[in-house]
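Trainee: the sequence and its predicted three-dimensional model are supplied below.
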Amino acid sequence: MREVRLAGGFRPGRSVWTTLTGWCMVLSATAAVGAALWGVSPHPPLRTELGLAGLTVVFAALWVAASYRARLRPLDKRPAGDSGAADPFLRWLLATVIVLGTFAALLQFAMVSAEYGRETERLKSVGYGPREVPVVRSAGDPAHHPASGDSDEYWVTDLVLRIPFDSGPREVTVPAVYTRDAPPAPGTRVSVYYAPADPGTEVTDDGQRMEPGPVMTGSIALFASPLIIFGYCGVLAVMEAEDVHALRRFRPRVHLPALGLLLTGLLLLLPKAQGFQVGGFDDLPLLAACLTPALAAVWISRNS
């Protein structure tokens, strides 16, 4: 491993504070990525995820300050360039955070809008969901769709349904109710979405809401697993264990540009994460933000 010296002949030092703030920085970044993947905040603003990301920025600044202070005092007794045996765990952890952090940023493309999320929360509060209700009568002629090569036979009918709201049952006309085999006769039951506590909410047979969370993340991760594995192997290939271990000692020409790239990525995430647009765009800054972890990893590998 090459001996590392800073301007003026100083060798980057370590202390209890550099170790503490460094690990807090890594762990808070890991927690931010984990919260984004889990979908702790189901819609913008992503307060928990941004709070953890902000905490990471604070710990990064403290780590830089502690490193500058440590280099001014002869705290390290090891020979120059020797910082102990390389620990592969840190390399694996950083590779995991970089790859999953990029994936978590890409997931924001599937994030619902703030308005959609607030409406979903309101619907939950009034018990919105699918339930079977009785058919009173048909409100129009059924439209028959015969079986074809890629679909079974089905019917679409405007129906008058009896909806048991909390305030009492009401007859509601629901357009375009889908049924298979035959149009429903009076007295049969069909499944529709409605809110028992709010008769003003629309009754529909197609009211499923998209909710970000572990299930959606897992489905997308399964579909994208080849790319995730390829990215993980690629990061491990460019970040050797000795180079990653050397990152524990602060070097301005390596760390400051890398931290600057990651901070830029966080700022580019803000429009999507907070639910606002910049110049009419929120997806374009998000796309640029997704590139910053990989750019930081390449910078580190090229300059370590």
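Mentor: Ah, there it is. Fair warning: this is a prediction, and the values are worked out from it, not measured in the lab. Numbering: from 1, shown residues only.
Trainee: from here on, just use CA atoms for contacts and neighbour counts.
Mentor: Will do.
Trainee: which stretches of the stretch 51-200 of the chain form strands?
Mentor: Ranges of strands in the stretch 51-200 of the chain, per DSSP state E, counting those that start in this stretch, are 129-138, 143-145, 154-165, 168-180, 189-194.
Trainee: could you say which one of these comes nearest to Leu287?
Mentor: Leu287 lies closest, by CA to CA, to one member of the strands of the stretch 51-200 of the chain: strand 129-138, at 34.4 Å.
Trainee: what about versus this one:
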Amino acid sequence: MTLMKQICGRLALLCAVVAVVVGNLPLFLVPPKGAMLYPAVAAPAFAVAWAALSASDRRGIARVDLDKPDTPRQARPGSAWLVRIGLAVVVGLGSGAALIQVIGPDGEYGRRVAEVREAGGGRHTLPIDSVVGTARRTGTSINEQDQYAATVTVTVPFTDGPRSVTVSGVRTLDAPAPGRAAHLVYAADHPELGVHDDPYGFFDTTFPMIFIWAFTGVLTLVLAGGLATVNIGRLRIFHPRVHLPAMLILGAGGALLLPLVLGHPDGSTDILLAVPAAAAPWAAAVWMIVKLGRLHGTDAVFAPTHFDA
């Protein structure tokens, strides 16, 4: 049972790391985001199994004895550092993965883009044939170029033949005019899905991601260094008062992200879900460290793990 407990614990951490890393990639901005969802679901499943096996190991131990200082088994250097790095990634980059879910198309527009991409469509650049009405400034400026939005006509090369299509809300840098490029999303084999504006280029996706990566990356490095002073052996000893609330906090944060991973909430809703979800890993980490300090004393917790010779 001890071996199974160790395997479940390591798989839980590994799946969490995979989910967090995938969640930080700019490849999964449109739901459904199964590449992130599957390991994110597997992580708590393995964590629950680890907790259940750990609790089974400790059956018959008086509750009062569970609160007494324990003697964690000594860890191998490589094992302890892998756990430190894994925890730092899950907590630090986990916040970034939550915030990145608000980047990209959302709401009804996001749903339409997802349908086009599921049908094999993608992003295309076509010349504008004509501008319908008057273009308006959006109030956004990129590299000192004003962004405009307008209704335009374009000739789309669908599989069954080219068609002239009118597309509303097409955003361009500088005022749109015949011959200038329009970035659009459509499926060549499915004209019934329509043609939609697609302004999501570098400045709409990767550029804000760089800020998130830089911010959470620094926090991850700081946390990894801070964990060097924490007795990892104590973190790996299951205690219901320490680990169960932390697991509930992480679970609540993950639940908040489900609408963003599976659906298309509008821009005002997704940020309200992502911010508390981003705070959940840090709240769980603080809970565990503080609670362990109260149970075993700060001198026992805030000290490096001792390695076997």
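Mentor: Done, it's in. No experiment lies behind these values; they were computed from the predicted model shown.
Trainee: on that earlier part again, would you list the strands of the stretch 51-200 of structure 1 in TSV and tack on mean neighbour count and distance to Ser41 of structure 1?
Mentor: Below are the strands of the stretch 51-200 of structure 1 laid out as TSV (neighbours: other CA atoms under 10 Å; distance: least, CA to CA, whole Å):
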stretch	mean neighbour count	distance to Ser41 of structure 1
strand 129-138	17	21
strand 143-145	15	41
strand 154-165	20	31
strand 168-180	16	33
strand 189-194	20	25
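Trainee: how big's the offset between stretch 107-114 of structure 2 and structure 1?
Mentor: On superposition with structure 1, the mean distance recorded for stretch 107-114 of structure 2 (mean CA distance after the TM-score superposition for structure 1) is 3.7 Å.
Trainee: quick check: buried residues in that stretch?
Mentor: Within stretch 107-114 of structure 2, the residues scored as buried using 16 or more other CA atoms under 10 Å are Gly110, Arg111, Arg112, Val113, Ala114.
Trainee: can you put those residues in CSV and add distance to Tyr38 of structure 2?
Mentor: Below are the buried residues of stretch 107-114 of structure 2 laid out as CSV (distance: CA to CA, whole Å):
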residue, distance to Tyr38 of structure 2
Gly110, 21
Arg111, 21
Arg112, 24
Val113, 22
Ala114, 19
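Trainee: thinking again about what came up before, Pro271 of structure 1 is nearest to which of the strands of the stretch 51-200 of structure 1?
Mentor: Nearest to Pro271 of structure 1 among the strands of the stretch 51-200 of structure 1 is strand 129-138; the distance by CA to CA comes to 31.2 Å.
Trainee: same for that closest one, what does it pack against?
Mentor: When contacts are defined as 3 or more CA pairs under 8 Å, 6 or more residues apart in numbering; DSSP states H and E, strand 129-138 of structure 1 packs onto strand 154-165, strand 189-194.
Trainee: who wins for proximity to Leu222 of structure 1 among these?
Mentor: strand 189-194 (29.5 Å).
Trainee: so what touches the closest one?
Mentor: Residues from elsewhere that reach strand 189-194 of structure 1 (CA atoms under 8 Å, 6 or more residues apart in numbering): 127-135, 179, 184, 201-208.
Trainee: cool, stretch 221-232 of structure 1 as well?
Mentor: With contact meaning CA under 8 Å, 6+ apart, stretch 221-232 of structure 1 is reached by Ala95, Thr96, Val99, Leu100, Phe103.
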